[in-house]
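Asker: no letters, just coordinates:
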C-alpha cells in the first residue's frame, strides 16, 4: 500500500501550504461563493442556462454596469472560474483580499497575463444536504477551446451525480471510492463513513482531490494536519491499491467508456477520466467479478457501467450474468441503450473531438469497426449493485444529490436529471425484460430495464427495496401468516369499455420511488384492496379462492407469489406490529 500525500503535482492545484488554502476558503465564504449565492447573482434564467453549459446569459449578468461604482467581487470570481473569462488584476485582488494574487498563482488556480488573470482550473460551489463545498477540477469544454487534455480531471458531471443519488447511504466503518476523480463520491462518503479510501490511476486526479479535501476540511470534519485519520488516497489501477483489504461499502464511477481498439487509435489518445484502457467492456466485467473480493460480509458495492449487447445475445443482461460469482447478490438496472453509432457520437462530443473534423471522422470509424469485430448491436448503460452474503442491509435513508451534464460541470445542489425508469416483468410501463430470483429463494438476483424519470434521490428507495427482499427471505416459510398494508403512494386505475360490466384493465401505480405500474388480475386487485393489516395474506387468499370458486392449490400458490412480488416492488408493505 502506497499512500499518495504529495501536494505538488505539475499542472494541478498545489496543496503544500495550508495557510494559503485556508485564506482562500475565508475569501470564498466572505463572497458568499455558494450555489445559492451564485444563483442570486445571476438570476434564475442565467443560472439555469449555466447549468446547460450556456455561458452568454451569465456573462451578461456579471458584466459591470455603467452606473456601478466598482465591480461586484463575487462577479469577478464567477467570471474567472465558472465562465473562463479573463479578469482584471484589480478586480480579482478586491475579491480575494486574504489570499492575494500571489497566493492565487502559488496555488495554481489562475495565471497572470500582463495584468489580466485567466483560470487554470474550474473552481465552483457544490452542496448536498446542508453541506456547502467548493470543488476544483479541470476546465470543461465549454470554458476553453480545443479538445480536452488526455489526463483531464472531470468535475461535477452527470455520471458522478447519478452515482451519488443512487448510492444507498448507511453508516459504515470503512468505505472505498474506486476511481475518485476530483473526489465527489468521497465527499458524500465522509458524511456517513468513519474512514474512506479513495483510489485513482491519475496523479493529477489525486492532487485535485487532496486540494479539495483541504479546502473543505471544516465542512467535511477533517483535520488538515492529519488527513489520514479519515482519508487514505492511493495511486493505482482497479483494486491493486487495496489488495487484501475489506470494505463495508464500495462506490465506483470507473472509466467505463468502451474505447476503440484498432490500428486507428493509440494508447496516448485515451482520456483517463473515461477510458479504462481495456478492450470492450472488460473494465466493467473485471470489476463485477473482483469487487466482491474486497467486500466485508454484508458489504455492498454500487457502480456505474457500460456493457456490450451482441446481436446474437439471448438478452441484454446475459453477459452480465456470466460475470457474476454464484454467491454474489446482484441488482442491475439498465437505464439506456445506444446503437454503436449513437454511442460513438456521444463520446466524441463529450471530449470535444468533434471540433477537429479529421480526428472526428477517424475515431468515429474506429468506434464502428471496433464494435463490428465483436458483433455488438447495442451498448447498455446503468447501475450495478452487488452484495456479499452476510448481515442484512441497514440504512439511514440519508439525503443524496443529483444533477446533470456529462462532459462539463454543474452547480451542485440537486438538479432535474433522471437516473432510472421503466419497469420490466409484469409492469405495463416497461418494455424491457426482467429476470428476478429473490424472496422465496433468499438470494437477490435482478436484471431490469428502467428508463423513465423516477423520484430523486433514488438511493433510499433502492435501500427500501433491498430491505423488503431481506424481509421476504426471512419469511420464506411463513409468508402466508404475515399481514400487509398498501403503500401510501399507491393508487388504482381501472379501464373498461362503455357499457362493459367489468373493467378490462386494472392498473396499480406508484406515485413515488421507482414509480412502477403493475397490470393486475381481478383477484390480485381484490387482495390489494383488502390489505389493511387486519387479515393475514393466507386468510385473504382463502377468502378469494372461496369467492371466485377456485379451491385448487395452483390458484393459491399463484396468488401468493404475485402478492410476494407486490411486496418486493413496494406496492404492499409489511404491516406494523
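Answerer: Arrived safely. These numbers come from a predicted model, not from an experiment.

Asker: all contacts plus neighbour counts: C-alpha atoms, from now on.
Answerer: OK.

Asker: can you pull out the strands in the stretch 201-350 of the chain?
Answerer: 231-235, 247-252, 295-310, 329-338 (DSSP state E, counting those that start in this stretch).

Asker: what secondary structure does residue 134 sit in?
Answerer: Here residue 134 is strand, with the state taken from DSSP: H, G, I helix; E, B strand; the rest coil.

Asker: okay, now the one to match up with it:
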C-alpha cells in the first residue's frame, strides 16, 4: 500500500527531519499570513487574492532580507540567489530544499527557482474558543506564476472555492470525517481540529503526495505524530486513499463528509481520456453529472444523523425545455427555468437537503471563466475552438444558465425523522457574513426545532418567540401617506436576508418579546383586525414559521 511520500513531480515527505528543519526556518522568518502582509502592506498583499504579483514585486524589488527572499521564491516565483536561500533557510539549506523537491536550479545553476507554490495559510481563534492556526500549504505553481497552460494533473492551491467550503462547513466534533477530493489538503487541515479520524481521498497520486507533505510539514501545529500516518493502521488519525468518488470508502460510514469536487462543467470530446482532463476541476462526466452523482450517493456513506457539505455547479434549463435534449431537439433561446428543478431531482427519498445558490451565470460567461482559469486564452485559435465547444455543449442540453453554491445533505437518524426531512432551496446572490458555517448550523438547529413541534398539539402556537438581536425593521411610505407601503425586516449578520412583511406579520414581530405565546399574539391580532376566519390564523402562523426558519424570530 503506497504512502504517497515519494511520487514523481511532487514534493517529498519521506524525510521528516528535513520537514522539521523547514518548519523551524519558516517559523523563525515569521512566514505567516500576518508576517507576509506586514512585509508587503495590505494593498500588495490583497493583490495576491486577484492573482496579481506586480505590486508585491515592486515592493520587494530592493529588499534582500530573508523573509523577502522566500516570498520572492514561492509567492512571486522569481529566481533567487543561492546564497540568499542559504541565509533565509539556514537549518534546511539549499541541499535540503532540493531534496524535498521545493526548488530547482535555473540559469546554469546561478539561481534557484520554485518547483511549487509554498504559502502561509491560517485562521484566527474564534469567539467560541476554537483554536487558531498558522500553517503552510504547498501546491503547484499557478498560471500567473508559470507561463503556459496548466498541466492536466495540476494540484490546486488555496483557491476561492476552497475557502468558500472551509468557511461554510458546520464545525461539530465527530468521530470519522471524509475529505472527498482532498487536493492539497485544505479541508483536511480544518477537519483535524474536530474529527478523531480523517480519511482523505483523491483520484490523483500527486494530490495525495501534496496532502501528505502539507500534513507532515504542519504536524506540530496539527498535533500529528508519525503513527498517525501509518497506512496499515485502521485507527490512524489520517488515511490517504487513491480512487474515484466513493470507491475508496465503499462500505464505510462517516459522521461528516466535505467535498470540493471537480464540479466544473466541461465539454466532452469523442475519444478523450483522463489524460486530456484537468483533474482538479473536471470529473470526466458530461454536464453536471459529477455533482448529481455525489448528491445521490453521498448519503450511502453517512452514519445515521451524518451530514455532507460540498460545493457544486448545476445546469439550469431554458424554461419549458428541460426534456428537449433527450428528445433530440435543438436548443432554443429562453429564460432560465426554476433553478432548483434539476438539483431537487437528484435527491433520494428521505435525504435531507439544503441547496444555497450563490451565483448564476450564462453559458458564455461560464466558458470565459474556465478557459481563463487554465490559461487556455493564450492561443487565440484554441480559445475560439474551445469557447465554441462550450456553447455547443450547453446548447445540446438547452442550458440557459449555470448555478453555483453550497450543498448540505443529511441522513436522518431514523425513518421517523425522515418524515420531517429538511428540503430547502434558497438563492442568495449578495455578500454574506463569513465564516457562514456557524450561521448555517444555527439554521439547521432551528429547522430541527420547528420540525420537532407536535403537529397534533398547539405546535408553534404554544411557543414563546423573540426577535433576533441583529434584526432591524424598515418602513417606507410616500410623503403624506397615513400608513407605510413597504415594511422590511433585515438581518445584519449571517445570511443577511431581507423579508417583506404584511401588516399583520409586522404586528406579530413587534409583539414578539417572549411574554405571549405565538397563538396569543395571533389571537390578539385577529381581534384587532376583525379577522375571525380560520385561514387568518393558519396563514399567519405559517409566515411566522418561515421567519423562525430564516432566523428573524427565535425561541425565547
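Answerer: That came in fine, so what should we check first? Just so you know, these numbers come straight off a predicted model, no measurement behind them.

Asker: circling back to that earlier point, of all the strands of the stretch 201-350 of the first structure, which one is nearest residue 88 of the first structure?
Answerer: Proximity to residue 88 of the first structure (Cα to Cα) singles out strand 231-235 among the strands of the stretch 201-350 of the first structure, at 36.6 Å.

Asker: list the helices and strands the closest one packs on?
Answerer: For strand 231-235 of the first structure, the elements it packs on are strand 193-200, helix 203-215, judged by 3 or more Cα pairs under 8 Å, 6 or more residues apart in numbering; DSSP states H and E.

Asker: can we see that at 7 Å?
Answerer: Contact partners of strand 231-235 of the first structure among helices and strands, from 3 or more Cα pairs under 7 Å, 6 or more residues apart in numbering; DSSP states H and E: strand 193-200.

Asker: tell me the centre residue of the first structure?
Answerer: residue 163 (1.4 Å; Cα atoms, centre = their mean).

Asker: that one looks like it's in a helix, true?
Answerer: Yes. Under three-state DSSP, residue 163 of the first structure falls within a helix.

Asker: the second structure: which residue goes with that one?
Answerer: Following TM-score structural alignment, the counterpart assigned to residue 163 of the first structure within the second structure is residue 165.

Asker: could you measure from its match over to residue 291 of the second structure?
Answerer: Distance, residue 165 of the second structure to residue 291 of the second structure, by Cα to Cα, to the nearest Å: 15 Å.

Asker: again with residue 197 of the second structure
Answerer: 25 Å.

Asker: which one's more surrounded, these two?
Answerer: residue 291 (25 against 21; other Cα atoms under 10 Å).

Asker: hang on, that one packs against residue 262?
Answerer: No. Using Cα atoms under 7 Å as the test, residue 291 of the second structure is too far from residue 262 to be in contact (8.5 Å).

Asker: and the strands of the stretch 201-350 of the first structure as JSON lines, adding mean neighbour count and distance to residue 489 of the first structure?
Answerer: Formatted as JSON lines, these follow (neighbours: other Cα atoms under 10 Å; distance: least, Cα to Cα, whole Å):
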{"stretch": "strand 231-235", "mean neighbour count": "22", "distance to residue 489 of the first structure": "40"}
{"stretch": "strand 247-252", "mean neighbour count": "26", "distance to residue 489 of the first structure": "30"}
{"stretch": "strand 295-310", "mean neighbour count": "23", "distance to residue 489 of the first structure": "27"}
{"stretch": "strand 329-338", "mean neighbour count": "22", "distance to residue 489 of the first structure": "22"}
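
Asker: in a markdown table: these, plus distance to residue 105 of the first structure.
Answerer: Listed next are those as a markdown table, based on distance: least, Cα to Cα, whole Å:
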| stretch | distance to residue 105 of the first structure |
| --- | --- |
| strand 231-235 | 25 |
| strand 247-252 | 33 |
| strand 295-310 | 36 |
| strand 329-338 | 43 |
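
Asker: closest to residue 521 of the first structure out of the ones you listed?
Answerer: Ranking the strands of the stretch 201-350 of the first structure by proximity to residue 521 of the first structure (Cα to Cα) places strand 329-338 first, at 26.3 Å.

Asker: what does that closest one correspond to over in the second structure?
Answerer: The aligned range for strand 329-338 of the first structure is 352-361, by TM-score structural alignment.

Asker: now stretch 52-62 of the first structure
Answerer: Under TM-score structural alignment, the match for stretch 52-62 of the first structure in the second structure covers residues 50-60.

Asker: quote the end-to-end distance of the matching stretch.
Answerer: Terminal-residue distance, stretch 50-60 of the second structure (Cα to Cα): 18 Å.

Asker: with that, I have no additional questions.
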